[in-house]
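Asker: Sequence first, then the predicted structure, then my questions.
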Amino acid sequence: MRIVKLVMAALTLAAAALVSTVSASPAQAADCSGSLIEHLPVGSLGYLDIYYSSSTGNNCARLNSTGSSYGESKYMSVRLNACSASSTSVCNVLDTDSDSGYFEYYAGPVTVYGKGRCLRATYQIKSISKMTPIFHCG
């Protein structure tokens, strides 16, 4: 009987350790490095954050869910394009990264090399879809 209690105690501790590892908060699960350069709302459902890292030259974007949609499985998509810096009216795509699917908390992160380039992002939560102008050229 004592061995059974010891085994049960060990299994309980192992299960608790697994749950604490798996249940990391969404913010901890997918971070972008660098400085926040854009914070764009998606109605009342969420926001798109775009970061730039001067040490790597990378831009990173993550679409975050908020409000009543936070924790609810819903369609989300984020795409980040790096465009040629020669035009702010036409995005000649040099690099792209995207993430889409049914998520509870966020889509992304997605990363493109942005030094000396312009950016354009498209993003969607449920039926609200947006596209940025071509911006952050440099």
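Answerer: Structure received.

Asker: For the rest of this, base every contact and every neighbour count on C-alpha atoms.
Answerer: Will do.

Asker: what's downstream of the top helix by length along the chain, the next helix or strand?
Answerer: Criterion DSSP state H: the longest helix present in the chain is helix 2-22. Remark: after helix 2-22, the chain's next helix or strand is helix 26-29, criterion DSSP states H and E.

Asker: and here's the other structure:
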Amino acid sequence: MDSGAIRRRLALGTAVLAAAGLLAFMSPGSAQAASPFCSGRKVRTLPFTTGSVQVYKRSGYVCAVTFPGAHGSRKRMSVSVQARGGRPVMNSGRFAHHAGPVTLYAGHRCVRVKGSVGSGSVSSGWILC
């Protein structure tokens, strides 16, 4: 075998291994894909007309991020998480890609998650009880 054929086979083998690794990571039976913003597993997605809020939980900590429906120009966005009996942790401003993440320790208490993008908003009520 010449060196060109060896390189092609090595490249093909590397590509197959990379694809197999991605499929194993993203398969439905495995743990959910990690967020670049929040650690833990995704427990809720709260959609609304102008965006959505993704909620993650890990070891008593709750994390939330608001995403706009359409990326591009900077928009007024906010996200907040409040444990029952506590004060909300909030992030708001004019952002192009996301508001947050905001994280707080809720333990076993219920939490309320709110998010907004422009004129649209969502409030979860008390969840994760």
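Answerer: All right, it came through fine. These numbers were taken from a predicted model, which means no experiment stands behind them.

Asker: just to revisit the earlier point, now for the longest helix of structure 1, which elements pack on it?
Answerer: Packing contacts for helix 2-22 of structure 1, counted by 3 or more C-alpha pairs under 8 Å, 6 or more residues apart in numbering; DSSP states H and E, involve no helix or strand.

Asker: ok, F37 of structure 2 - contacts?
Answerer: 65, 101 (C-alpha atoms under 8 Å, 6 or more residues apart in numbering).

Asker: where does the counterpart of it in structure 1 land in three-state SS?
Answerer: Under the alignment (TM-score structural alignment), F37 of structure 2 maps onto D31 of structure 1. With DSSP: H, G, I helix; E, B strand; the rest coil as the basis, D31 of structure 1 sits in coil.

Asker: quick one: D31 of structure 1 and V78 of structure 1, what's the gap?
Answerer: 15 Å (C-alpha to C-alpha, to the nearest Å).

Asker: before we move on, what about L119 of structure 1?
Answerer: 13 Å.

Asker: now do Q28 of structure 1
Answerer: 19 Å.

Asker: For the two, work out which one has more neighbours and name it.
Answerer: V78 (27 against 8; other C-alpha atoms under 10 Å).

Asker: Contacts made by stretch 116-129 of structure 2 with the rest, please.
Answerer: So stretch 116-129 of structure 2 is contacted by 46-51, 66-68, 75-79, 84, 108-115 (C-alpha under 8 Å, 6+ apart).
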